[in-house]
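Trainee: could you look at this predicted model? Sequence included:
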Amino acid sequence: MEQEYTDISFEGKDGVGRKTDVPWSRFYSKSRSKSATQGWYVVYLFPTHGNGIYVCLAHGSSRLENGSFVPRSNDELKQLTDWGSAVIASSIKSRPDIVKSINLESKLKLAQSYEKSVIAAKYYDLTNLPSLEELTQDACLFAGLLGQLYFGEDMGRAPDQEDIVVSDVKSASHGKGVGQGFKLTGPERKAIELRAMQVAQEHLITLGYEVEDVSNKESYDFKATKKGSSIPVEVKGTTSSIGTVVLTRNEVELHMQSYPNNMLIVVSDINLHRSTTTPIATGGNLRQYFPWKIDDSLLKVISYEYNLI
């Protein structure tokens, strides 16, 4: 089930006055890549020799600072491209014509930074251009890969993003919107929660526990019983990878008191499909912490309650 992205736009540049060393043309999401220095997009790059063209999946490789384009650091680009490469790896593994690096044959730093930002590309020799049908199929392929990256960002999985569930709670506390405009609705939050509960319950049953859902009356989610002994189980769902979860004061107090007879289950990488009338959550990777000892040094206050006199 794929998300739909409808704000796709196109632009291209070959410089003003003196022509640029590497002309380009790209298509992108207007909300996710407001300029060629930001976000992921599909770009056609023309090497300096002028004998061919690359179609590339790439990230903005520079920043505009004081009127000049400054390349992003190697570390920042590597972090972004490592993540992006992992997202699309399975989709291009059977395509030997798709390469992971390019050579624009330019000595300019800006063009070299373009090369470092590419995670997938295909080269066309101008003396042997493919048919319009093949060019269109390749454009659709790269658009699909781009969609995978946008979906990953929607789920808060990119290395420069905060988990959308955590961001949503913070925005509610501070009265601000979530980054990139992907604020969760009530049904979306519920879909993530229910998917995490389903995956966790199935896991507990395979471990031999009798499982009772007590989330509506207790400060934890499941009462798991085995051989006459019961433990409280906290379940957290997230669309991103393992990182940060949100805990209430009651949850913290209960599990501090229950340790070492307590458990935390985190279901990460849940896929939230928003293009349907009712949000649907699927997938998820489970990690179990048993017993779960809460480390005070890892707790961070999101908001305070203040009583006015």
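Mentor: Cool, got the structure.
Trainee: please count neighbours and contacts with C-alpha atoms only from this point.
Mentor: Will do.
Trainee: where exactly do the strands run in the stretch 1-150 of the chain?
Mentor: Secondary structure of the stretch 1-150 of the chain (DSSP state E, counting those that start in this stretch): strands at 8-13, 24-29, 40-45, 52-59, 62-65, 68-71, 118-125.
Trainee: by contact count, what packs against the lengthiest helix in the chain?
Mentor: Counting by DSSP state H, the longest helix found in the chain is helix 132-154. Judged by 3 or more CA pairs under 8 Å, 6 or more residues apart in numbering; DSSP states H and E, the packing partners of helix 132-154 are strand 40-45, strand 52-59, helix 74-92.
Trainee: buried ones in the last one, by neighbour count?
Mentor: Same thing as helix 74-92. Under the neighbour-count criterion of 16 or more other CA atoms under 10 Å, helix 74-92 has 77, 80-81, 83-85, 87-88, 92 buried.
Trainee: could you export the residues you listed as CSV, including distance to Glu202?
Mentor: CSV is the format used below for the buried residues of helix 74-92 (distance: CA to CA, whole Å):
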residue, distance to Glu202
Leu77, 39
Leu80, 34
Thr81, 35
Trp83, 30
Gly84, 31
Ser85, 32
Val87, 27
Ile88, 29
Ile92, 33
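Trainee: about what we covered before: save the helices and strands packed on helix 132-154 as a markdown table, and put in distance to Tyr150 too.
Mentor: Output for the helices and strands packed on helix 132-154, formatted as a markdown table (distance: least, CA to CA, whole Å):
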| stretch | distance to Tyr150 |
| --- | --- |
| strand 40-45 | 8 |
| strand 52-59 | 12 |
| helix 74-92 | 10 |
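Trainee: out of these, flag the one nearest Ser29.
Mentor: Set against Ser29 and scored by CA to CA, the helices and strands packed on helix 132-154 come closest in strand 40-45, at 7.4 Å.
Trainee: would you mind confirming that Asp163 makes contact with Thr239?
Mentor: Yes. Counting by CA atoms under 8 Å, Asp163 does reach Thr239; the two are 7.1 Å apart.
Trainee: let's bring in a second one:
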Amino acid sequence: MIEITNPLTKKSGQGFGGLSAPDRKRVELRAMELGSAWLTTRGYRVRDTSASNPYDFEAEKGEERVKIEVKGTTSNLCDAILMTRNEVELHRIEKGQTALFIVYGIKISGLGDSRIASGGTLEVLWAWEIDSCVVEPTAYRVQLLRHRI
């Protein structure tokens, strides 16, 4: 089921709750599948840019071009997500030309290599303004400065 929901609705955070790396990848791919379907049913041409850019899709329709970040979670609701520094910078620099798709409630089922991700509810934040959110660091890179002799 895909729906557009109110971004101000009370939700919980993006979480993988101890999912294995393969299951996290399944969740990510399911979220991207739902996001791509939403765009194509609205007449957008979708290009997957996730391997080479700080956003997952570039969608075009006529003169409109939008860069889209997709986040997926197995949590039933979501009001906080994790983003890289590059993702945050992109949404700040290109305000009004980006979107955020959040897919929550994705289910993982099956055994071993045959596990699959299914379901999920899509929340679309079109022309998303990241500065309307609280953005706070959750990790730091600490580089040791060593004196050389």
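Mentor: Structure received. Model, not experiment: these values are computed from the prediction.
Trainee: TM-score for the pair, please.
Mentor: TM-score for the superposed pair, counting by TM-score structural alignment, normalised by the length of structure 2: 0.82. Supporting figures: 133 aligned residues with a CA RMSD of 1.8 Å.
Trainee: what segments of the stretch 151-300 of structure 1 are helices?
Mentor: The residue ranges that make up the helices of the stretch 151-300 of structure 1, judged by DSSP state H, counting those that start in this stretch, are 164-174, 186-206, 249-258.
Trainee: contacts only, for the most centrally placed residue in structure 2.
Mentor: Nearest residue to the geometric centre of structure 2 (CA atoms, centre = their mean): Lys71, 2.0 Å. Residues near Lys71 of structure 2 by CA atoms under 8 Å, 6 or more residues apart in numbering: 28, 31-32, 81, 100-103.
Trainee: for Val27 of structure 2, same thing?
Mentor: So Val27 of structure 2 contacts 72-74, 106, 108, 117 (CA under 8 Å, 6+ apart).
Trainee: what does Arg24 of structure 2 correspond to in structure 1?
Mentor: Matched by TM-score structural alignment, Arg24 of structure 2 corresponds to Arg189 in structure 1.
Trainee: next one: Glu58 of structure 2
Mentor: Counting by TM-score structural alignment, Glu58 of structure 2 lines up with Lys223 in structure 1.
Trainee: also Gln97 of structure 2?
Mentor: Counting by TM-score structural alignment, Gln97 of structure 2 lines up with Asn261 in structure 1.
Trainee: for the residue nearest to its match when sequence neighbours are not counted, give me its contacts.
Mentor: Once flanking residues are discounted, Asn261 of structure 1 sits nearest to Ile231: 5.7 Å by CA to CA, 6 or more residues apart in numbering. Neighbouring residues of Ile231 of structure 1 by CA under 8 Å, 6+ apart: 223-225, 261-263.
Trainee: rewinding a little: neighbours of the nearest residue to the match of Arg24 of structure 2 once chain neighbours are set aside, just the number please.
Mentor: Nearest residue to Arg189 of structure 1 in three dimensions, chain neighbours excluded: Val165, at 7.7 Å (CA to CA, 6+ apart). When counting by other CA atoms under 10 Å, one arrives at 24 neighbours for Val165 of structure 1.
Trainee: could you do Ile265 of structure 1 as well?
Mentor: By the criterion of other CA under 10 Å, Ile265 of structure 1 has 23 neighbours.
Trainee: ok, now how distant is it from Ile119 of structure 1?
Mentor: Using CA to CA, to the nearest Å, we find Ile265 of structure 1 at a distance of 34 Å from Ile119 of structure 1.
Trainee: ranking the contacts of Val27 of structure 2 by neighbours, who comes first?
Mentor: Gly72 (29 neighbours).
Trainee: which position in structure 1 aligns with it?
Mentor: The alignment partner of Gly72 of structure 2 in structure 1, by TM-score structural alignment, is Gly237.
Trainee: OK, contacts around that match?
Mentor: Contacts of Gly237 of structure 1 were listed using CA under 8 Å, 6+ apart, and they are 192-193, 195-197, 266-268, 270.
Trainee: Asn307 of structure 1: which of these is nearest?
Mentor: Nearest to Asn307 of structure 1 out of the contacts of Gly237 of structure 1 is Glu193 (CA to CA; 31.0 Å).
Trainee: around the nearest residue to Ala139 of structure 1 once chain neighbours are set aside, how many other residues sit close by?
Mentor: Distances taken as CA to CA, 6+ apart place Val55 nearest to Ala139 of structure 1, at 8.0 Å, with adjacent residues excluded. Burial of Val55 of structure 1 is recorded as 25 neighbouring residues (other CA under 10 Å).
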